[in-house]
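J.: this is a predicted model, with the sequence first.
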Amino acid sequence: MAIADVVVAYKENRVKYVLRILGVVAILFSLYVIVGEQLVGSSGDAYVNAPLATIRAPINGTLQLSTAPLGGRVRAGDAMGSVSARAVADATLSGLEEGRLLA
């Protein structure tokens, strides 16, 4: 019985050490992944940090944007598109043109 007890104790101790080694390996691997992500310096999420401007039209309708190069500069007064409306009265259009000339 003494030899059987020694064998059982040896196997139990071996399992404890194997589990401890696996735990240390898992911790080291997770630290490697975390530190590696921080050292890369880039992420999978991209965003554009650029100034934005709101474009408004004084009439309701369908907006058709002109094709401009990406990243191109736009100056005040440049046509960026056109608004097409079905039922806009001539008086409204002439009033808008007068307002634009006065501005």
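T.: Great, that's in hand. It should be emphasised that the depicted structure is a prediction, and the values quoted were computed from it without experimental measurement.
J.: please count neighbours and contacts with C-alpha atoms only from this point.
T.: Will do.
J.: what's downstream of the longest helix anywhere in the chain, the next helix or strand?
T.: If you go by DSSP state H, the chain has its longest helix at helix 2-40. Following the chain from helix 2-40 toward its C-terminal end, the next helix or strand by DSSP states H and E is strand 62-65.
J.: what packs against that following strand?
T.: Here strand 62-65 touches strand 81-84, going by 3 or more Cα pairs under 8 Å, 6 or more residues apart in numbering; DSSP states H and E.
J.: show me what the strand it packs on is packed against.
T.: Going by 3+ Cα pairs under 8 Å, 6+ apart, strand 81-84 lies up against strand 62-65.
J.: list the buried residues of the strand it packs on.
T.: For strand 62-65, a neighbour-count test (16 or more other Cα atoms under 10 Å) marks nothing as buried.
J.: what about versus this one:
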Amino acid sequence: MRERYIMCNLKDKGLVVFTGCGHAGIVNTCHDAIKLGNGSSVYSVVGGYHLADAEDAKLNATMEDLKRFEPEILLAGHCTGWRFKCRIARDLPDCLVPCFSGSKYTL
């Protein structure tokens, strides 16, 4: 996988994955982070999920895969697209947090 991302492992919480535009696919990036993090769980995914122009089939498959990670917090950036953000809000209630440049978050 060729993707640039940063991750950290928050004590007692799990991995926080920071991605730019997620061109390799957000699910692929999370799998890679889990591998590098010695199997730690995904706590949060921050950044672009690169799904703004995706077909419904890809959105559905990505959502099903994302649910399996059981994330606590998703901060989906602009290239995620409004359709997938709506799916997150519907399928993973209380998980979606608005993501804006210059914001400060405490995890």
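T.: Now that the structure is in, tell me what you want to look at. The model shown is predicted, which means the values in this text are computed figures rather than measured ones.
J.: TM-score for these two?
T.: The TM-score (TM-score structural alignment, normalised by the length of structure 1) is 0.25; 38 aligned residues with a Cα RMSD of 3.6 Å.
J.: all helices for structure 2, in order.
T.: Secondary structure of structure 2 (DSSP H): helices at 26-36, 56-69, 82-91.
J.: the shortest one: which residues count as buried?
T.: Translated: helix 82-91 of structure 2. For helix 82-91 of structure 2, burial by neighbour count (16+ other Cα under 10 Å) applies to 84-85, 88.
J.: and stretch 29-36 of structure 2, what's buried?
T.: By 16+ other Cα under 10 Å, the buried positions in stretch 29-36 of structure 2 come out as 29-30, 33-34.
J.: out of these, which is nearest to Val45 of structure 2?
T.: Closest approach between the buried residues of stretch 29-36 of structure 2 and Val45 of structure 2, by Cα to Cα: Cys30, at 8.1 Å.
J.: is it true that that closest one touches Val42?
T.: Yes. With contact defined as Cα atoms under 8 Å, Cys30 of structure 2 reaches Val42; the gap is 7.3 Å.
J.: residues near Val83 of structure 1, how many?
T.: Val83 of structure 1: 13 surrounding residues under other Cα atoms under 10 Å.
J.: excluding covalently adjacent residues, which one is nearest to it?
T.: Leu63 (4.5 Å; Cα to Cα, 6 or more residues apart in numbering).
J.: show the contacting residues for that neighbour.
T.: 81-84 (Cα atoms under 8 Å, 6 or more residues apart in numbering).
J.: tell me the two of the buried residues of stretch 29-36 of structure 2 that are most distant?
T.: Maximum pairwise distance among the buried residues of stretch 29-36 of structure 2 (Cα to Cα): 8.7 Å, between Thr29 and Ile34.
J.: quick one on the thing from earlier: and the residue nearest to Val83 of structure 1, how far is that from Glu98 of structure 1?
T.: Using Cα to Cα, to the nearest Å, we find Leu63 of structure 1 at a distance of 22 Å from Glu98 of structure 1.
J.: do Thr92 of structure 1 as well
T.: Applying Cα to Cα, the value for Thr92 of structure 1 to Glu98 of structure 1 is 10 Å.
J.: still on that earlier bit, okay, the helices of structure 2 in JSON lines with distance to Tyr5 of structure 2 next?
T.: Converted to JSON lines, the helices of structure 2 look like this (distance: least, Cα to Cα, whole Å):
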{"stretch": "helix 26-36", "distance to Tyr5 of structure 2": "8"}
{"stretch": "helix 56-69", "distance to Tyr5 of structure 2": "17"}
{"stretch": "helix 82-91", "distance to Tyr5 of structure 2": "20"}
